[in-house]
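**Student:** after the sequence you'll find the predicted model.
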Amino acid sequence: MFVGKLRSSNASVRSGFSYCMRAFSARPCVSEKPLPPRIVVPEKDMIESFLKGTGPGGQKINKTSSAVQLKHLPTGIVVKNQETRSREQNRRNARRLLGEKLEEMEKGSQARTAIKGEKIRKKKASAAKKSRRKYRQLDEEAASSVSETSSHEGHDIASTGKPSNGDNTRQNEHRQSAANADASLGRDSSNG
C-alpha cells in the first residue's frame, strides 16, 4: 500500500525495498573503540557561582554575570568558564570541564581526554612521517636528476678536456654583459 502511494506521487520505486547508492571502498570499515562515558558530577558536590565576564565583547560582557565558576568540594578543584555569552551554555561547559578534570585525576591515561589526545598525537605523527617521506623522495629524485646531468657533462669534459657548453655559455654571457656595461661607461674592460 505504501509503495503504491509512492508510485502515484511520481517517485521512482522499483519494488517494496528502497535502494540506496553507496560508495564502496577497498578497505573494510573498522569501527573505533568507543570512548569511555563522561563522568557526571553530582550537584551536591559542587558550588556554583556566576562572575562578571572579562575580555573581548565590550560593555555587555563586562556588565553581565555570564561567566561560571564551579568548585568541587571533595577535591577543591576550581573551574571557570566563559566561552560564550550565554550563561546556560557556560554552565554546561563548566560541568563538562570539571568532569574531564576529575576523570583525568581518577583514571590517568585511561581517561577520555587522554585517549582523544593520544589519537590526535598519532594522527599528527603520521602526517609528519608522510610529509618527511614525500620530501625525502623529492630530494632523491632531484639529486638523481642532477647526477644524471652532471654525468653527461662529465662525459664532455673527459672527451674534450673542456667543460660542457652549458657552463661555458653562461660564463661567456656574463663576460659579454660585463664588457658591454664597461663599454657604455667608457672603461677599458681588458684592464680588469
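**Tutor:** On my side now, so go ahead.
**Student:** going forward, measure contacts and count neighbours with C-alpha atoms only.
**Tutor:** Noted.
**Student:** residue 38 in helix, strand or coil?
**Tutor:** Here residue 38 is recorded as coil under DSSP: H, G, I helix; E, B strand; the rest coil.
**Student:** can you tell me how far it is from residue 152?
**Tutor:** If you measure residue 38 against residue 152 using Cα to Cα, to the nearest Å, the figure is 67 Å.
**Student:** and what of residue 30?
**Tutor:** Taking Cα to Cα, one finds residue 30 at 52 Å from residue 152.
**Student:** could you do residue 114 as well?
**Tutor:** For residue 114, the distance to residue 152 equals 57 Å [Cα to Cα].
**Student:** and here is the other one:
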Amino acid sequence: MLRLRPWNRVRIPSSSIPIRPFTQSLPLPAKPLPPRITIHDADITVAYLKGTGPGGQKINKTNSAVQIIHKPTGIVVKCQATRSRSQNEKVARQLLADRIEQQERGDQSRVAMKAEAAHKKKASKAKKARRKYRKLEDGEEGAAQQQLDEAEELEESGEPEKPAEKSSSTS
C-alpha cells in the first residue's frame, strides 16, 4: 500500500497549469496601492505600558502594550492587540504610518483607497440584491396578473370555474 507523503508526490510545474483555462482574456490587474510611508526612529518616542481591560492579573503586571508618539505631528498610537511586546510594536508602527499617511495624503492614502474599494463592493452587492428581489417581485406580480387574466377569460367564455380546494383539517 502506497501512502501519499509530501516527498513522494509528483509535482506539476505551475507554468504548465493554465491560470484561467476557460477564458480568452487575462485577468485585470488590481489597482496598485501607494507605498507605505517610512517612519524614522528619530521622529518617534516608543513607550511600553502596562495593559488595561480584560485579561486578569497577567495583563495588569506586564508591560506589553506599546505607545508610540510621532514628534513632528503629535500623533499618539497605543496598541495592546497581542500578548507580545514586539508584535504590538509592529502593529502600532503600521497604525502610525497609516494615520500619518492619511493626514498627509487624504483621499489618496492607502486607508482611504481601501475604504473606497470596500464601499464600492458593498454598494454593488446591495444593488445586485435589490435587482434580484425586484425581478422576483415582478415575477410574482406577473404570475398574479396572469391568473387574473385566465379567470377573466373563463368568465367570458361561460365555463364554470374550478372550485378551490379546501384543506381538510381535523380539530
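**Tutor:** That came through fine. Here the structure is a predicted model, which means the values were calculated and not measured.
**Student:** and residue 114 and residue 152 of the first structure? which has more neighbours close in?
**Tutor:** For residue 114 of the first structure and residue 152, the more surrounded residue by other Cα atoms under 10 Å is residue 114, and the numbers stand at 16 against 12.
**Student:** and the gap between residue 86 of the first structure and residue 56 of the first structure?
**Tutor:** Residue 86 of the first structure sits 15 Å away from residue 56 of the first structure, going by Cα to Cα.
**Student:** looking at the first structure, which helix is longest?
**Tutor:** Ranked by number of residues, the top helix in the first structure under DSSP state H is helix 112-160.
**Student:** superposed on the second structure, what's the mean shift for that one?
**Tutor:** In this overlay with the second structure, the average offset of helix 112-160 of the first structure from its partner residues is 1.3 Å by mean Cα distance after the TM-score superposition for the first structure.
**Student:** corresponding residue for residue 134 of the second structure in the first structure?
**Tutor:** In the first structure, the residue matched to residue 134 of the second structure (TM-score structural alignment) is residue 136.
**Student:** equivalent analysis for residue 26 of the second structure, please.
**Tutor:** Applying TM-score structural alignment, one finds that residue 26 of the second structure aligns to residue 28 in the first structure.
**Student:** how many neighbours does the match of residue 134 of the second structure have?
**Tutor:** 12.
**Student:** find the residue at the geometric middle of the second structure.
**Tutor:** residue 118 (6.9 Å; Cα atoms, centre = their mean).
**Student:** that one -> the first structure?
**Tutor:** Taking TM-score structural alignment for the superposition, residue 118 of the second structure sits opposite residue 120 in the first structure.
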